[in-house]
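J.: Next come a sequence and a model predicted from it.
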Amino acid sequence: MHELPSRDRIDRFFLITGLWVVLHVSAFTTGKAYSAPAVALWTLATTISYAFLYLLPALIPGYLLYGWLKRRQATRAGAAALACLLVGLTGAVQVLLFADRTIYGMYGFHINGFVVDLVFSPGGIASLGASRSTELTAALIVVALLALQAASYYWATRRVAEHRPPRVLPRARWVLLAVLVLTVGERLAYGFSAAVNYQPILFASERYPFYLPMTFRRLAARLGINTASETVEGIHIKPSGLSYPLVPLQVEAPARPLNIVWLVAESLRFDLLEPHLMPNLWEFSGQALRLEHHYSGGNATQMGIFSMFYGLYGNYWFPLIKAGRSPLLMDVLQQQNYQFSLHTSQSFTYPPFDKTVFLKMKPGDMHALSGGPQPWERDRQNIDDILRFIDARDPGRPFMTYMFFEGTHANYTFPDDSVIARPYLEDFNYLSADFAGQMEPIKNRYLNAAHHVDRQIGRVIAHLREKGLLETTIVIVLGDHGEEFMERSNRWGHAAEFNRYQTSTPGVLWVPGEKPRVISGITSHLDIPATVMPLLGVRNPPGDYSQGYDLLKPDFHRDYAVAADWHRIAYIGEKFKIAFPINATGVIRQEVLDDDDRPVSDPDRAKDEIRPAMVEIMNNLTRFSRPKG
């Protein structure tokens, strides 16, 4: 390329790219988007106008650089720089749209703060557990999309023989005018739909990344249009401080403090606690407290681990990490001179538990094995190290050890001797797997991985028993959250819904001197600190530092559990599970499910039935984030 292309050829490149992006964006829509003429017209207008919007990060710098180079009569180097910029930026748009579509198809949400945090936090990408074939496929897709843009640029800017008739292409100003008309029409149609609660368009808007809702209810009312009531109830909170705990703790350290062994498995859902799947944990649960309807404080690792250590709703993550506040439970353990050995087969930096749960821990007490061997191998190595720590500890001081198993995280890894479910998918490629058609062999991988995790749990329990430590050690076994295999929401994994499959985990609690029993009612991760703190000599009632209840109290009863993600809070009761957005803008579809995780026929009636609980939840959302006094 020896000279700068003409402006017409740059326009042609962006027009071609715009058509590719329109095709890409149209893949976000479904057949329902064309079920009625009005919805079909809105979908067409939105697809085209948002394709232009998504291209703006390439259009603006591209034209600015072109104008700058044109004024300076750029040579070959300038033309090459322009080509690289345009292909790179437009290729990045295509890659991001593909990534967003993949995320939305799997989990039901677009690229958001959670995804950005995952990408830029140390250990975030590794936590996905993608197989080598998935990584290779992703790399090939990125290369293919960049190659597509390079080919488009070459075709649009190539020299054309003089004898060939010029192609008639729309001028850039006419394309811009058409996009503007479609944008205004789409905005007006959405605003009208919001005013009259026309749900086909409102819910279709959820499928577009970064959709910007616009409503004009007041204007519609003035024009005499019958407006509908808001269809989505949300909760708006404004934390104004931090009051954690509400009052200072009163602690009388026990003369013989109990040791603590805390075992957490990634994505370990409730129905894995069966004799044929997890025989060691099943047998141990018969000697301990077995929590049959136990719920995580979230549908992802961040909120799940946070809630079991702090005993607070997941939304408190944000003010507590901002304030740099460790959980009171860990503070008390440090004050009582516990020895620590904290292990994970992933990372302490994603989610950033090194800045929350384990904020005050010594680096030498934190052992993360990530990368290298497969997760099941790292799990086994961590258990080897924990058993060595137990044997080498100072017997004159209590100890606390924590383990996070990664083997049950997708893509679910296990050794050959842990295979109990066949057939299983040999190569689980996230990008090429037929999830609908291969869900059973994918789930069989998960069952095999859980069986291996159970073996490692069994090793710990057997070692404690062999060393005579069970009678002086609290043992806690939980999942951070659940895992769904398209049983209810037609989605695989977690972090998308609040049904039982994604939020409920096994719960086994061994406390020396407690009689074995089954708690068949609802329990929560939030109850763990409220149960352990009194055993450490904390005299305050749990309400001073937690939103949980003491599981060891004879009158223990919980009417409902609460789970959270980045933008929602969910009520989980015996009859209903209802999720509400927090500080949300625009239309966000609510989950209103029955006890079998099926959509209810009358959502408004369900919400009316739980209104007292919702008032309580709203108060609790800011209970520990208000100024003292």
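T.: Yes, it's here. Numbering: from 1, shown residues only.

J.: Going by C-alpha atoms from here, please, whenever you check contacts or count neighbours.
T.: Fine.

J.: Just give me how far whichever helix in the chain runs longest sits from the chain centre.
T.: Taking DSSP state H as the assignment, the helix of the chain that covers the most residues is helix 37-71. Here the centre of helix 37-71 is set off from its chain's centre by 30 Å, with CA atoms, centre = their mean, to the nearest Å.

J.: What helices and strands are in contact with it?
T.: Counting contacts by 3 or more CA pairs under 8 Å, 6 or more residues apart in numbering; DSSP states H and E, the secondary-structure elements packed against helix 37-71 are helix 7-26, helix 76-107, helix 172-196, helix 199-204.

J.: CSV for those, including mean neighbour count?
T.: Output for the helices and strands packed on helix 37-71, formatted as CSV (neighbours: other CA atoms under 10 Å):
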stretch, mean neighbour count
helix 7-26, 19
helix 76-107, 19
helix 172-196, 18
helix 199-204, 17
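
J.: Columns distance to Ile60 on top of the ones you listed, output as JSON lines?
T.: Written out in JSON lines, the entries for the helices and strands packed on helix 37-71 read as follows (distance: least, CA to CA, whole Å):
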{"stretch": "helix 7-26", "distance to Ile60": "11"}
{"stretch": "helix 76-107", "distance to Ile60": "10"}
{"stretch": "helix 172-196", "distance to Ile60": "13"}
{"stretch": "helix 199-204", "distance to Ile60": "28"}
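
J.: ok, which stretches of the stretch 201-350 of the chain are strands?
T.: Secondary structure of the stretch 201-350 of the chain, counting by DSSP state E, counting those that start in this stretch: strands at 259-265, 289-295, 339-344.

J.: The first one versus strand 339-344: what angle between them?
T.: The directions of strand 259-265 and strand 339-344 differ by 0 degrees, with axes from the mean of the first three to the mean of the last three CA atoms, to 10 degrees as the criterion.

J.: Spatially central residue in the chain, please.
T.: Nearest residue to the geometric centre of the chain (CA atoms, centre = their mean): Ala495, 3.8 Å.

J.: Got another one to weigh against that:
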Amino acid sequence: MVASGNTYKEKVSQLISWGHWFSFFNIIAAMLLGTRYITHSDWPATLIGQLYLLLSWVGHFGFLVFGIYILIIFPASFLIPSQRLMRLFGVLVATVGLTALLLDTYAYQSVDLHLSPLVWDLLLSGDKTELNARWQYLFVVVPVIFLLELMCSEWVWRKLRKLTRKHVGGPIAFVFGVCFLGSHLIYIWADANLYRPVTMQRSNFPFSYPMTAKTFMEKHGLLDRQEYAKRRAEQGVQNSELVRYPIQKLSFNDQGTGQNLMIIMVDSLRSDMVTQTVMPNLSTFADQNLDFTDNYSSSNSDSTGVFGLLYGLPSGYANSIRAEKKSPILLNTLQNRGYHFGLFSGENFELPIYREAIFANTKLATTDSEHPDQVPSDAHALKDWQHWLAQQKIGQPWFSFLELTSVQQFKEGEHYKPRFTPSLGSNAINEKGVDSTLLLKNSYRNAAFHIDEMLGRIFADLEAKGVLDNTIVVIASNHGTEFNETGNNTWGSGSNYSKYQIKVPLIIHWPDHAAQDVTRLTSNLDVVPTLMESLLNVATAPSNYSSGVSLFNQNDNRRWILSGNDDDIVVVQKKQTTVVDKYGNYNVYDNNYQLKDEGKPKLSTLMQVMNELKRFYAPKPYENNN
């Protein structure tokens, strides 16, 4: 009995010791494979960023492999009596683990995603895509991995006594522990200070969840949460990659047409408001010009919706652009051509992206009214724009951007009277039995009608000044507004990607272009390439500076367009909408935004989308002077 007990103890002790050293060599193997993540990701530009990369590379893979050992191999050492069988089991576990890691590195290099349900579908689908056409060859190396693991297992077992006598296990474990702890401490500091060279590495490695400890720091007086939130709002998300925008330096055929350009961005206006009942002036203007009736915003939120309109890039690039303070190619080119800028907003350009990126290199207009301390409003912005327009000289090209925000606020009683009742601004709000949704919708319609009256004055002013025939007027919106039409308890914006939240008007007055209703799929991303090609006569292909195409491209037969935000990729098609979250999970919805039973996206389309969302990322930023 005693002998048997001692034998069991010795076997288990040997197997545990073997498991430690076997795990160590697998940590080295995992680290070598992990260099594929490093070479594909942005190289940090600072010493602290590089130190964090080194520590997280060693510490993360050390923790990952040792965690598998603790959870699987260590308990098995007590349950599997045969040392040969136990070592074979360890070899199989290591082979599966390294094979999964190899697949993950391939997925990360191909579509910038770690293994997820979407990636597995892409790998296992019958569709012919670049990803699944080559990944099968990876399994050629699986027998090689298995043989190498067998050799490693046998070598460690034979050298176990010699390895144990060296007494280096403790120092090795200490090094891995220091690297793991050190990387997390650096990330805690970097997150609190919004230090991008570190935070941009957050998702480089699989199962990477760096600590932040904001609650702990706030509790002990080390972090002011309000001040942190303010800095974060000003600087944007800091875990973004470096972006190359444009991909190559732009070239131009000539100086362009010299026409004036006015962009009117109506915040939160959905497309079905453009009717003779709600917005008669805009509806008539649409009938007389180019009306893109199946147009979608690049996002369902304020900042990223504006970003897509003025940059022509999907929302996923917004954080990178904002962190690097790159202004839009369109505005840079207009400035280089000598356009006189007039920028006006009903909210005084409250969104941080305006000052941090879009107009970072442009002096924002100050109020020209008699009361410079007045509260910003659409009425004041319109008055300032009218004063600015009156000062423009004939022959001097100008660019005007006017942001109108009353529809986003839809408050009544201060600046305009309700037209549609009952509404929030009418006495009916106090009456029993009034549907609150009807009140909200009517208040929204009233705000849209109020904006329409302003648009009517703008059209009249342009015509009265005699510049309408030489001015391109673009009327668009950053996103729509929902009143739970989908029945999913979703309201306002930013809550889903139904047509009520992302289908927006796009109406363009372009001199010498006949009126037309364009019914094909279009996107706000198409505005920039249209203006760059047809106003500024750029010779460089749109793919070098935008994800959109010219609205005048007669060969545009796209079957999908892009939308989304920081967390989601959205693929809009004629009959369905596919939403992919940042973890690679996806859902497919019909035209009424109802979840489709067993809905599955076309994986070749998703591959095209993934490629589009990484085209503008580059290891080194591209300096542009345009």
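T.: Good, I have the coordinates. Quick caveat, the model's predicted, so the values are computed rather than measured.

J.: Tell me which of the helices and strands packed on helix 37-71 of structure 1 lies nearest to Tyr66 of structure 1.
T.: Taking CA to CA, helix 76-107 is the member of the helices and strands packed on helix 37-71 of structure 1 nearest to Tyr66 of structure 1, at 6.8 Å.

J.: tell me the angle of the closest one relative to helix 37-71?
T.: Interaxial angle of helix 76-107 of structure 1 relative to helix 37-71 (the same axes, to 10 degrees): 160 degrees.

J.: can you give me the angle helix 76-107 of structure 1 makes with helix 7-26?
T.: Here helix 76-107 of structure 1 runs at an angle of 10 degrees relative to helix 7-26 (the same axes, to 10 degrees).

J.: What is the equivalent residue in structure 2 for Gly482 of structure 1?
T.: When structure 2 is aligned by TM-score structural alignment, Gly482 of structure 1 is paired with Gly480.

J.: Please name the residues that touch its match.
T.: For Gly480 of structure 2, the contact set (CA atoms under 8 Å, 6 or more residues apart in numbering) comprises 268-271, 300, 492-493, 499-504.

J.: what about it, distance to Tyr589 of structure 2?
T.: From Gly480 of structure 2 over to Tyr589 of structure 2 the distance is 18 Å, taken as CA to CA, to the nearest Å.

J.: Ile264 of structure 2 now?
T.: The gap separating Ile264 of structure 2 from Tyr589 of structure 2 is 31 Å, by CA to CA.

J.: before we move on, the earlier item: need the contacts of Gly480 of structure 2 in JSON lines (columns: neighbour count and distance to Pro352 of structure 2).
T.: Below are the contacts of Gly480 of structure 2 laid out as JSON lines (neighbours: other CA atoms under 10 Å; distance: CA to CA, whole Å):
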{"residue": "Ser268", "neighbour count": "31", "distance to Pro352 of structure 2": "17"}
{"residue": "Leu269", "neighbour count": "31", "distance to Pro352 of structure 2": "21"}
{"residue": "Arg270", "neighbour count": "26", "distance to Pro352 of structure 2": "23"}
{"residue": "Ser271", "neighbour count": "25", "distance to Pro352 of structure 2": "26"}
{"residue": "Asn300", "neighbour count": "30", "distance to Pro352 of structure 2": "17"}
{"residue": "Gly492", "neighbour count": "18", "distance to Pro352 of structure 2": "21"}
{"residue": "Ser493", "neighbour count": "22", "distance to Pro352 of structure 2": "18"}
{"residue": "Lys499", "neighbour count": "27", "distance to Pro352 of structure 2": "26"}
{"residue": "Tyr500", "neighbour count": "26", "distance to Pro352 of structure 2": "25"}
{"residue": "Gln501", "neighbour count": "29", "distance to Pro352 of structure 2": "22"}
{"residue": "Ile502", "neighbour count": "33", "distance to Pro352 of structure 2": "21"}
{"residue": "Lys503", "neighbour count": "29", "distance to Pro352 of structure 2": "24"}
{"residue": "Val504", "neighbour count": "31", "distance to Pro352 of structure 2": "23"}
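
J.: Closest one to Gly67 of structure 2 out of those residues, please.
T.: Proximity to Gly67 of structure 2 was ranked across the contacts of Gly480 of structure 2 by CA to CA; first place goes to Asn300, at 40.1 Å.

J.: residue in structure 1 matching the closest one?
T.: In the superposition onto structure 1, Asn300 of structure 2 corresponds to Asn299 when matched by TM-score structural alignment.

J.: Can you get me a residue count around the closest residue to Leu85 of structure 1 other than its chain neighbours?
T.: Taking CA to CA, 6 or more residues apart in numbering, and ignoring the residues beside it in sequence, Leu85 of structure 1 has Gly62 as its nearest neighbour in space, at 7.0 Å. For Gly62 of structure 1, the tally of surrounding residues (other CA atoms under 10 Å) stands at 20.

J.: and Glu303 of structure 1, what does it touch?
T.: That one is not Glu; residue 303 of structure 1 is Met. Gly297, Gly314, Trp317, Ala564, Asp565.

J.: Please go through structure 2 and pick out the longest helix.
T.: Ranked by number of residues, the top helix in structure 2 under DSSP H is helix 2-40.
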